[in-house]
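Asker: only geometry, no sequence info:
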């Protein structure tokens, strides 16, 4: 039986980074994945250019049952640390918007960098190898990988969540965690388009129309683009709010976030013969749909101020009732996962199972859209690797 210092399950962002760092610390590491290639999710991220971090990273931009859990790892491995690594490899990058950093070239550069880091650490990588069994006895973990069994005193779960199953994503991490007595917070799709039905069906006819809005749900609010699709709502503002939304709840959209109070009555005074649709600073089809739904035809001069005030209020908090989301198939990440209550925030180690660790997306820490989830992958991997 081949023996290692650590076995890492999952060759995604967190697993690759952890393996490379641990290997360079002198640990003998085996990195295993059932996929035939490493970093598949990295390759499709950021439109193929990998939004590898966000300079605005802060703990309050992550969702978790324990809001403070991510603080330690994020503080000890920052965006600047990963940027330094990227630059050491000569990978050119740029800031797109809102602190989001992308490769100038291709996401393949990030995967190649991580594989090179693994090579520097002498990491053994076994791809296309299904994990048939995971056991623990006498202080060692035994993993059946393909046709062989390997063992190590440390096992790292880094197989991610079930989002984007076409890339091979599964709930394996949760099954493995439960096997060792770790709790799992309910996994659900996050950063995912929402589906409209019923009274909101009208808006699906606007497929392809986009506008800058503020999306609200509870205390969460995001100002970015919203996009109408043939199934409902998408775009950055909607993807962001979807992480907070729960089935059965509503979301609210401010279609005119820059409009001052009383703007519609002022428009009536300035352009009495204009219609509501012509007054709205929105794409034409969207403006017409909103005006139709508000049932305010004709010129502004003929509309009572009270109705204009009510329309203003409606446009600033337009309520949608999504019937669901497009599910894990279209979700960029997963909310929920291995409970942070069962892990050390310092090392990512399981509190009651010596030698067991969990990192990356499989943990109940989920970032906003825009590179935050990659930064969590790097930071949690670094915290774990330092403890191996």
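Answerer: Nice, thanks for sending it over. These numbers come from a predicted model, not from an experiment. Residues are numbered from 1 along each chain as shown.

Asker: for the rest of this, base every contact and every neighbour count on C-alpha atoms.
Answerer: Noted.

Asker: any idea how far residue 144 is from the nearest residue to residue 124 once chain neighbours are set aside?
Answerer: With C-alpha to C-alpha, 6 or more residues apart in numbering as the criterion, residue 124 has its nearest non-adjacent residue at 4.9 Å, and that residue is residue 30. The gap separating residue 30 from residue 144 is 12 Å, by C-alpha to C-alpha, to the nearest Å.

Asker: higher neighbour count, these two?
Answerer: Each of residue 30 and residue 144 had its neighbours counted (other C-alpha atoms under 10 Å), and the higher figure belongs to residue 30 (24 against 16).

Asker: quick one: that one is in a helix?
Answerer: No - residue state for residue 30 (DSSP: H, G, I helix; E, B strand; the rest coil) corresponds to strand; a helix is not indicated.

Asker: give the contact list for it.
Answerer: When contacts are counted by C-alpha atoms under 8 Å, 6 or more residues apart in numbering, residue 30 touches 4, 6-8, 19, 123-126.

Asker: one more to weigh against that first structure:
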């Protein structure tokens, strides 16, 4: 079998499906190919099965990249409000959960069905499962060798995603293709991923697994020259058997680098030393009981033991110096992760195809006309909370518009 198309889109995830649909609806003959046996599994499992499909507040400040301005054009031309309007046209019920994060009321399958309907409206042909073995430029465009035969395409779109969750088919295929064709890569790394600690260091905290609480979390990020900046988030933290997770940790993990420290305030918005001094004046209860009211009993007991402070000391008898030390330890908890839970638990990939080799207006390669990279395979990574889906939609539209304009 062989096929000749205007656009071959490789990868049927969020970016690939939406780009294929948008290109097809603009009059292009589109073939969408994916090697995975199941369609859009990453969409299906996202947001706890309800798909956090965008964020109302999505903007350039919510993305990481070696070139932080690269995402600006696509996001401005296809903002979150556009995709929200599409969701509403399809009659999908949704709700805002937290800080602009929008989730389906029913299921992530609603978003998959939306994308399939949009592809059908564009007359998109889909081969799946179907592996692509080779992609080569030709005088007339591109040729691709697949499980179902050769494809001749005027343009090729790489929407193969990143490395997270390999059990559902994630691979480095798109990165290897980009590199083989001369594109620079920003080293891929896990992002939005739980952080781990060496066993000996973490042993005292293992009994805290399952405890969640709001925290302020921060780490240093490289600035220009020798300067560094601090990035901070106010979110929930979750203790695990191997380390820390929860939204706060997932957010900071995208910025953290091996060997760096993170700092956590377990009682954000509180002057803990002042609070403890007030309790010292007003309460005759034991320190452990008063701290448990602020932290939970398990966390308070563990913390006091680690600090070598007797939990049964009546509040009036606790020296101010001890209260100061306790407050500082809880509000400036500094620790160095040993690593992350890896690609199996990462939600997205940071790094990818270097944006210096791509047009921010069109997503087209500067090295090979007619070749485009969109979505997660590009060095643009969003925060937790629907931002990565919005980049998928926006980069897909930028690419589809450019291909249609060039047809």
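Answerer: Structure's in. What do you need? None of these values were measured; they are calculated from a predicted model.

Asker: quick one: TM-score?
Answerer: Comparison of the two superposed chains (TM-score structural alignment, normalised by the length of the first structure) gives a TM-score of 0.97, and 388 aligned residues with a C-alpha RMSD of 1.2 Å.

Asker: let me see the contact set for the residue minimising distance to the centre of the first structure.
Answerer: By C-alpha atoms, centre = their mean, the first structure has its centre lying nearest to residue 333, at 4.2 Å. Residue 333 of the first structure sits next to 161, 163, 189-191, 361, 366 when contact means C-alpha under 8 Å, 6+ apart.

Asker: ok, so of these, who is nearest residue 302 of the first structure?
Answerer: Taking C-alpha to C-alpha as the measure, residue 302 of the first structure sits nearest to residue 191 out of these, at 43.1 Å.

Asker: measure the closest one to residue 373 of the first structure for me?
Answerer: Distance of residue 191 of the first structure to residue 373 of the first structure, computed by C-alpha to C-alpha: 11 Å.

Asker: the more surrounded of those two?
Answerer: Between residue 191 of the first structure and residue 373, counted using other C-alpha under 10 Å, the more crowded position is residue 191 (30 against 26).

Asker: isn't the more buried one up against residue 331?
Answerer: Yes - the pair formed by residue 191 of the first structure and residue 331 meets the contact definition of C-alpha atoms under 8 Å, at 5.6 Å.

Asker: before we move on, the earlier item: report the buried members of the contacts of residue 30 of the first structure.
Answerer: Buried members of the contacts of residue 30 of the first structure, counted by 16 or more other C-alpha atoms under 10 Å: 4, 6-8, 19, 123-126.

Asker: and those, which of them are in strands?
Answerer: Secondary structure of these is defined by DSSP state E; positions in strands are 6-8, 124-126.

Asker: redo the residues you listed as JSON lines? Include distance to residue 227 of the first structure.
Answerer: What follows is these, written out as JSON lines (distance: C-alpha to C-alpha, whole Å):
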{"residue": "6", "distance to residue 227 of the first structure": "45"}
{"residue": "7", "distance to residue 227 of the first structure": "43"}
{"residue": "8", "distance to residue 227 of the first structure": "39"}
{"residue": "124", "distance to residue 227 of the first structure": "44"}
{"residue": "125", "distance to residue 227 of the first structure": "41"}
{"residue": "126", "distance to residue 227 of the first structure": "41"}
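
Asker: and of the residues you listed, the nearest to residue 247 of the first structure?
Answerer: Nearest to residue 247 of the first structure among those, counting by C-alpha to C-alpha, is residue 8 at 34.7 Å.

Asker: what's the longest helix in the first structure?
Answerer: Secondary structure assigned by DSSP state H gives helix 372-387 as the longest helix of the first structure.

Asker: list the buried residues of that one.
Answerer: Counting neighbours by 16+ other C-alpha under 10 Å, the buried set in helix 372-387 of the first structure is 372-385.

Asker: report the separation between residue 175 of the second structure and residue 353 of the second structure.
Answerer: In this view, residue 175 of the second structure and residue 353 of the second structure are 7 Å apart by C-alpha to C-alpha.

Asker: with the second structure superposed, average distance for the longest helix of the first structure?
Answerer: On superposition with the second structure, the mean distance recorded for helix 372-387 of the first structure (mean C-alpha distance after the TM-score superposition for the first structure) is 0.4 Å.

Asker: what packs against that helix?
Answerer: helix 13-24, strand 51-54, helix 71-76, strand 366-367 (3 or more C-alpha pairs under 8 Å, 6 or more residues apart in numbering; DSSP states H and E).

Asker: what helices or strands is the one helix or strand residue 88 of the second structure maps to leaning on?
Answerer: In this structure, residue 88 of the second structure sits in helix 80-89 according to DSSP states H and E. Under the contact criterion of 3+ C-alpha pairs under 8 Å, 6+ apart, helix 80-89 of the second structure touches strand 52-55.

Asker: about what we covered before: what's the match for the residue nearest to the centre of the first structure in the second structure?
Answerer: If you follow residue 333 of the first structure across to the second structure using TM-score structural alignment, you land on residue 348.

Asker: of the contacts of residue 333 of the first structure, which stay in contact in the second structure?
Answerer: Retained contacts for the contacts of residue 333 of the first structure in the second structure, judged by both residues aligned by TM-score structural alignment, their matches' C-alpha atoms under 8 Å, are 161, 163, 189-191, 361, 366.

Asker: so who does residue 95 of the first structure touch?
Answerer: By C-alpha under 8 Å, 6+ apart, the contact set of residue 95 of the first structure is 101-102.

Asker: again, only using 10 Å
Answerer: Remark: with contacts taken as C-alpha atoms under 10 Å, 6 or more residues apart in numbering, residue 95 of the first structure is in contact with 51, 53-55, 101-104.

Asker: same check, this time on residue 174 of the second structure
Answerer: Going by C-alpha under 10 Å, 6+ apart, the list of residues near residue 174 of the second structure reads 10-11, 158-162, 180, 352-353, 373, 377-378.
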